[in-house]
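A.B. asks: compute the structure for the input listed below.
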Amino acid sequence: MRDYGKVYTAFWTSEDIRSMSEDGRMLALYLMTCPHGNMLGCFRLPNAYAAEDMKWDSERVSKGFNELFEKGFAYRCEKTSWMVIRRYLKWNQFENPNVGKAAAKLFDSLSAPSLVKSLLAKALREFCGFFPTGKLDEFESLAEPFENPFETNAESVTTTSTPTLAQPEPKTHVEQKPLDLSVQTVEIPEADPVETIFAFWQKVMSSPRSALDSNRKRLITNALKSYSAADICKAIRGCSKSPYNMGQNQQKTKYNGLDLILRNAEKIDRFIQLDSNQAVSQDESLEERNARLIREVMAGEGEGSGVIIEMEP
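C.D. replies: Alright, predicted model coming up:
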């Protein structure tokens, strides 16, 4: 348990904080200073802990976390209660190499889910010069589940420049084919697509308290046998664009569960088509939207990796 937490006076004057509700501001301040935090700004915080400390009920805490997620202040895995404050390490950088070594030991001990730990790794690489970056090599920045996280993810990045590589002496007499160095492919590890797709469904359907149980895992896993993760996310988003499925029907009931969206190929195809038909709103063209998102990325001082630029379907 830490003794104190650092908060800059600019906390109260920043546009991001001022745009929050009173509960959002108080919860953000609590996260920066709460006794459950640590030097990395990544820790496990069940609703009950926050509710007890702040004397709020559980529903009020959940609404507060949802607002901080939507504002980009923090990301929290509702299943495990692990969270990361996105810019905590910008405000609390390590003062010397010894602090960096202590942080590395703490980083190794965290049992946070892959998406949370990858977001933390991104912040460490960006803001903490004294942290041993070799520990971060297995992590890459992951698209955040605000929009379809697979639309701009690629399994590899290709560059046309010719790298300078040292050629080791062959250890055997086996004939070796010459290397084609005109193209270098760098493989990028991905997060568990099942967890990321489920987090995307939670966000789009405003269902943060839903659990990734065995049935939902089975539905997503089966869908991945025939569809890409990106297409599954498009189907989820397509369902969210259907007034009928979102509750505007005689029964006043939402039909937006994964058991419906991923029931069969016909359902998935229908919702993908619905998403494609409504990809661009009438009030904002695709070009206008992308230009706005780019401005938001530039204004976010490195925090905009969670903004996904949509391409034509």
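A.B. asks: make it CA atoms for all contacts and neighbour counts henceforth
C.D. replies: Fine.
A.B. asks: ok, which stretches of the stretch 151-300 of the chain are helices?
C.D. replies: 193-204, 214-224, 229-240, 258-261, 265-277, 286-299 (DSSP state H, counting those that start in this stretch).
A.B. asks: list the buried ones in the second one?
C.D. replies: Along helix 214-224, these residues count as buried under the neighbour rule (16 or more other CA atoms under 10 Å): 216-217, 219-220, 223-224.
A.B. asks: helix 193-204 and the helix or strand where residue 121 lies, what's the angle between them?
C.D. replies: Using DSSP states H and E, residue 121 maps to helix 114-127. In terms of direction (axes from the mean of the first three to the mean of the last three CA atoms, to 10 degrees), helix 114-127 departs from helix 193-204 by 90 degrees.
A.B. asks: just checking, what packs against helix 114-127?
C.D. replies: strand 82-85, helix 88-91 (3 or more CA pairs under 8 Å, 6 or more residues apart in numbering; DSSP states H and E).
A.B. asks: just so I know, which of those lies nearest residue 204?
C.D. replies: Closest approach to residue 204 among those (CA to CA): strand 82-85, 19.0 Å.
A.B. asks: in that closest one, what's buried?
C.D. replies: 82-85.
A.B. asks: quick one: closest of the helices of the stretch 151-300 of the chain to residue 32.
C.D. replies: Of all the helices of the stretch 151-300 of the chain, it is helix 286-299 that lies closest to residue 32, at 22.3 Å by CA to CA.
A.B. asks: and this one, so I can compare the two:
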Amino acid sequence: MSRDGPFSASDGGVGPTSAPSAPDARPDGPVAVRADVVQPIFAYWQQVMAKPKAKLDAKRRSAIAARLKDGYTPAELQRAIDGCRASAWHQGRNDRGRAFDDIALICRDAAHVEQFLALAADQRAEQAALDAFLNPDPDPLEGEFHVVRSRP
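C.D. replies: All right, here's what the predicted structure looks like:
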């Protein structure tokens, strides 16, 4: 599964009759959530958090569906999952030594989704800075180059 997940621009993931024009486009208001949209988001969380045996129970399904009804797109919820994964504290490097990475927590409310989206944006910015440092412009030198050989 790609980082963008199984959602296409034409699908949009939510909406009773019309699909948004882009994967991150927000609908005009609360919409009905198709049951088949929750499962791929949960599967993405299972993959990212390495929890293949986790079950999609009523609490988890309800939390994901509620955020979709709030207008978050599937792609935004996937980025929030990525943000939780990027947080050392939420992955267990905290005073309790315990991970706080359940999908029910990530999708608990809008504040949690926004917190994890911000963490994902921070992580992407850090990765972009690192990539720029490690892979500078491949053509920085201009002009003629001559091979100089030493005499024996």
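A.B. asks: sorry, back to before: dump the buried residues of strand 82-85 of the first structure to JSON lines, plus distance to residue 282 of the first structure.
C.D. replies: Converted to JSON lines, those look like this (distance: CA to CA, whole Å):
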{"residue": "82", "distance to residue 282 of the first structure": "38"}
{"residue": "83", "distance to residue 282 of the first structure": "36"}
{"residue": "84", "distance to residue 282 of the first structure": "35"}
{"residue": "85", "distance to residue 282 of the first structure": "35"}
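A.B. asks: now, which of those residues sits nearest residue 24 of the first structure?
C.D. replies: residue 85 (13.6 Å).
A.B. asks: so how many other residues sit close to the nearest residue to the closest one once chain neighbours are set aside?
C.D. replies: Spatial nearest neighbour of residue 85 of the first structure, excluding adjacent residues (CA to CA, 6 or more residues apart in numbering): residue 74 at 4.4 Å. Using other CA atoms under 10 Å, residue 74 of the first structure is surrounded by 21 other residues.
A.B. asks: to residue 127 of the first structure, which of the helices of the stretch 151-300 of the first structure lies closest?
C.D. replies: Across the helices of the stretch 151-300 of the first structure, residue 127 of the first structure has its closest neighbour in helix 286-299 (16.8 Å, CA to CA).
A.B. asks: what residues of the closest one count as buried?
C.D. replies: For helix 286-299 of the first structure, by 16+ other CA under 10 Å, it's 286, 289-290, 293-294, 297.
A.B. asks: residues in contact with the residue nearest to residue 248 of the first structure when sequence neighbours are not counted?
C.D. replies: Of all residues not flanking residue 248 of the first structure in the chain, residue 254 sits nearest, at 7.8 Å (CA to CA, 6+ apart). Contacts for residue 254 of the first structure were tallied using CA atoms under 8 Å, 6 or more residues apart in numbering; they are 244-248.
A.B. asks: and residue 254 of the first structure, what pairs with it in the second structure?
C.D. replies: Superposed on the second structure with TM-score structural alignment, residue 254 of the first structure falls opposite residue 99.
A.B. asks: re the thing from before, can you list the helices and strands packed on helix 114-127 of the first structure in TSV and add distance to residue 60 of the first structure?
C.D. replies: Shown next, in TSV, are those (distance: least, CA to CA, whole Å):
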stretch	distance to residue 60 of the first structure
strand 82-85	18
helix 88-91	23
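A.B. asks: the ones you listed: which one's closest to residue 196 of the first structure?
C.D. replies: Distance to residue 196 of the first structure, taken as CA to CA, is lowest for strand 82-85 among these, at 14.8 Å.
A.B. asks: for the closest one, name the packing helices and strands.
C.D. replies: Under the contact criterion of 3+ CA pairs under 8 Å, 6+ apart, strand 82-85 of the first structure touches strand 42-44, strand 74-76, helix 114-127.
A.B. asks: of all these, which lies closest to residue 234 of the first structure?
C.D. replies: Comparing these by CA to CA, helix 114-127 comes nearest, at 19.9 Å.
A.B. asks: quick check: the closest one aligns to which part of the second structure?
C.D. replies: Alignment of helix 114-127 of the first structure against the second structure: no match, by TM-score structural alignment.
A.B. asks: which residues does residue 204 of the first structure contact?
C.D. replies: By CA under 8 Å, 6+ apart, the residues touching residue 204 of the first structure are 146-147, 236-237, 240.
A.B. asks: rerun that using 7 Å as the cut-off
C.D. replies: Residues in contact with residue 204 of the first structure (CA atoms under 7 Å, 6 or more residues apart in numbering) are 237, 240.
A.B. asks: need the counterpart of it in the second structure.
C.D. replies: Per TM-score structural alignment, residue 204 of the first structure is aligned with residue 48.
A.B. asks: distance of its match relative to residue 8 of the second structure?
C.D. replies: For residue 48 of the second structure, the distance to residue 8 of the second structure (CA to CA, to the nearest Å) stands at 19 Å.
A.B. asks: got it, and residue 58 of the second structure?
C.D. replies: Relative to residue 8 of the second structure, residue 58 of the second structure is positioned 26 Å away (CA to CA).
A.B. asks: list the contacts for the residue nearest the centre of the second structure?
C.D. replies: The residue lying closest to the centre of the second structure (CA atoms, centre = their mean) is residue 79, at 1.9 Å. Applying CA under 7 Å, 6+ apart, one finds that residue 79 of the second structure lies in contact with 117, 120.
A.B. asks: now it: how far from residue 117 of the second structure?
C.D. replies: For residue 79 of the second structure relative to residue 117 of the second structure (CA to CA), the value is 6 Å.
A.B. asks: same deal with residue 97 of the second structure?
C.D. replies: 23 Å.
A.B. asks: kindly report the same for residue 67 of the second structure.
C.D. replies: Note on residue 67 of the second structure: its distance to residue 117 of the second structure, by CA to CA, is 13 Å.
A.B. asks: same deal with residue 6 of the second structure?
C.D. replies: 19 Å.
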